[in-house]
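Asker: next input, structure requested:
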Amino acid sequence: MRMPWLRTVEPMTPPSHEELIRLVALGDEAAFSELYDAVSARVYGLVRRVVRDPSQSQEVTQEVFLDVWTQAVRFDADRGKAMSWILVIAHRRAVDRVRASQASQERDLREGAKEYQASYDDVADTVESNLEAERVQQALETLTASQQEAIRLAYYGGYTHQEVAQLLDIPVGTAKTRIRDGMIKLRDRLGVA
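Answerer: Alright, predicted model coming up:
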């Protein structure tokens, strides 16, 4: 016996990804949640294969879904499937993250090399300066005491010829002569042309 008031209820089919994206474009949070539940595992899997790092893959996956939320109005069902559109976004985001990470590593490497080179150059310069200072000191010791004194005041003390003369209580011409003669001897000892 058939009961006319009872109708058979057709089982509800879940909305397609395309329908969910259309609803997301309208700001439907429930549709977004349903879409997330339906496709997040595939998105994460794709991102994970590209990025490899689990925590960065999670971050990129979040960025992908933020893009899906903000760009859902751009989705055109006539141009392709929703899942393909989402996976393209995911792939682009993942590749961008890998490139950014590589660029960061290369930048850090370059900076590290510069710092290493700078510190190496500083040490080399210091050693060279110390050796040169030692050579000059040895050459200075071959001068007369009066020449040494005048040169030390003028070049190490930073005094003018006039001030050297006053400090040594000698005429300016004598101070200049001692400095000039001492410098000539130093030049010859050090082999400076």
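
Asker: please make it C-alpha for all contacts and neighbour counts, starting now.
Answerer: Fine.

Asker: can you give me how far the helix or strand encompassing V43 is from the chain middle?
Answerer: Using DSSP states H and E, V43 falls within helix 29-51. How far helix 29-51 lies from its chain's middle: 32 Å, per C-alpha atoms, centre = their mean, to the nearest Å.

Asker: how about stretch 185-193?
Answerer: Here stretch 185-193 is found 47 Å from its chain centre; the criterion is C-alpha atoms, centre = their mean.

Asker: in it, what counts as buried?
Answerer: Using 16 or more other C-alpha atoms under 10 Å as the test for burial, stretch 185-193 gives 185-186.

Asker: same thing with stretch 64-76?
Answerer: Neighbour-count burial for stretch 64-76, counted by 16+ other C-alpha under 10 Å, picks out 64-65, 68-69, 72, 75.

Asker: ok, and what's touching that stretch?
Answerer: For stretch 64-76, the surrounding residues in contact (C-alpha atoms under 8 Å, 6 or more residues apart in numbering) are 21-22, 24-26, 32, 36, 82, 85-86, 89-90, 93.

Asker: now the strands for the chain?
Answerer: With strands called from DSSP state E, the chain shows none.

Asker: against D125, how distant is R79?
Answerer: Separation of R79 from D125 (C-alpha to C-alpha, to the nearest Å): 65 Å.

Asker: please generate a structure for the following sequence too, so the two can be compared:
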Amino acid sequence: MAGDRPVNQPVPSGYGRAGRPDLAQVMQRVAHGDKEAFSTLYDALAPLVFGIVIKVVRDRAQSEEVAQEVMIDLWRQAGRYRADSGSVNTWAATIAHRRAVDRVRSAQASADRDRAQAAREHRTAFDEVAEQVETRLESEQVRRCLRGLTELQHQAVTLAYYQGLTYREVAEALRTPIPTIKTRMRDGLIRLRDCMGVTT
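Answerer: I've put the predicted structure just below:
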């Protein structure tokens, strides 16, 4: 303990008069690969680093990982520390906050990618069903199913899918309001889907 040291005994290198580590000096030793100095640095900064990280990341397990990454950064980047740019605590806190924010952003980006992939897979499944229906429109089965539609449904679907007319053009050809055409086509396609056994 500092209080047990004789008054005339010099303070060990890297420690202040109160017996606390002078982190700027400790950092210089770490920069030269001094593992004992890094142990001192770790003990002094790990609680600060973890406290900053967990406030940002919020998940304890991930915060522990990030805190370890920060301490490794401090070991690797020790030679870049400059005392005239601020205290070691401030420097470590800056690195910790940056690492924590990076982890949160990375997690968010990963979640976004997962959601986008799920959406793509859903869209692909939908497109495959649509393609299946479109292919079957050329088959005899569809022609048989068409006969099960009402006259207006049959005409609307035939004009739209066989002749490529728009809703407006179908409405004009059949002299029927567009909303009615849309409804009949929707109902007709549902009946066609059920008739052909197409499932989503």
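
Asker: any idea what the TM-score is?
Answerer: TM-score of the superposed chains, computed with TM-score structural alignment, normalised by the length of the first structure, equals 0.63; 137 aligned residues with a C-alpha RMSD of 2.3 Å.

Asker: for R123 of the second structure, see how far away the residue nearest the centre of the second structure is.
Answerer: By C-alpha atoms, centre = their mean, the second structure has its centre lying nearest to A109, at 2.2 Å. Plainly put, A109 of the second structure is 21 Å away from R123 of the second structure if you go by C-alpha to C-alpha.

Asker: same question, T180 of the second structure
Answerer: Per C-alpha to C-alpha, T180 of the second structure is found 28 Å from R123 of the second structure.

Asker: report the aligned residue range of the second structure for stretch 99-111 of the first structure.
Answerer: Alignment note (TM-score structural alignment): stretch 99-111 of the first structure is matched to residues 105-117 of the second structure.

Asker: check the mean deviation of that stretch from the first structure.
Answerer: Comparison of stretch 105-117 of the second structure with the first structure after fitting gives an average deviation of 1.1 Å (mean C-alpha distance after the TM-score superposition for the first structure).

Asker: who has more neighbours out of R79 and D125 of the first structure?
Answerer: Between R79 of the first structure and D125, D125 has the larger neighbour count (other C-alpha atoms under 10 Å), namely 12 against 8.

Asker: translate that one into the numbering of the second structure.
Answerer: By TM-score structural alignment, D125 of the first structure lines up with E131 in the second structure.

Asker: and that match, how far from E121 of the second structure?
Answerer: 15 Å.

Asker: likewise L189 of the second structure?
Answerer: Applying C-alpha to C-alpha, the value for L189 of the second structure to E121 of the second structure is 23 Å.

Asker: swap in N89 of the second structure?
Answerer: N89 of the second structure is 48 Å from E121 of the second structure, by C-alpha to C-alpha.

Asker: residues making contact with the match of stretch 99-111 of the first structure?
Answerer: Under the criterion C-alpha under 8 Å, 6+ apart, no external residue is in contact with stretch 105-117 of the second structure.

Asker: can you mark which positions in it are buried?
Answerer: Buried-residue list, stretch 105-117 of the second structure, by 16+ other C-alpha under 10 Å: empty.

Asker: how about stretch 48-62 of the first structure?
Answerer: Buried residues in stretch 48-62 of the first structure, counted by 16+ other C-alpha under 10 Å: 48, 50-51, 56-58, 60-62.
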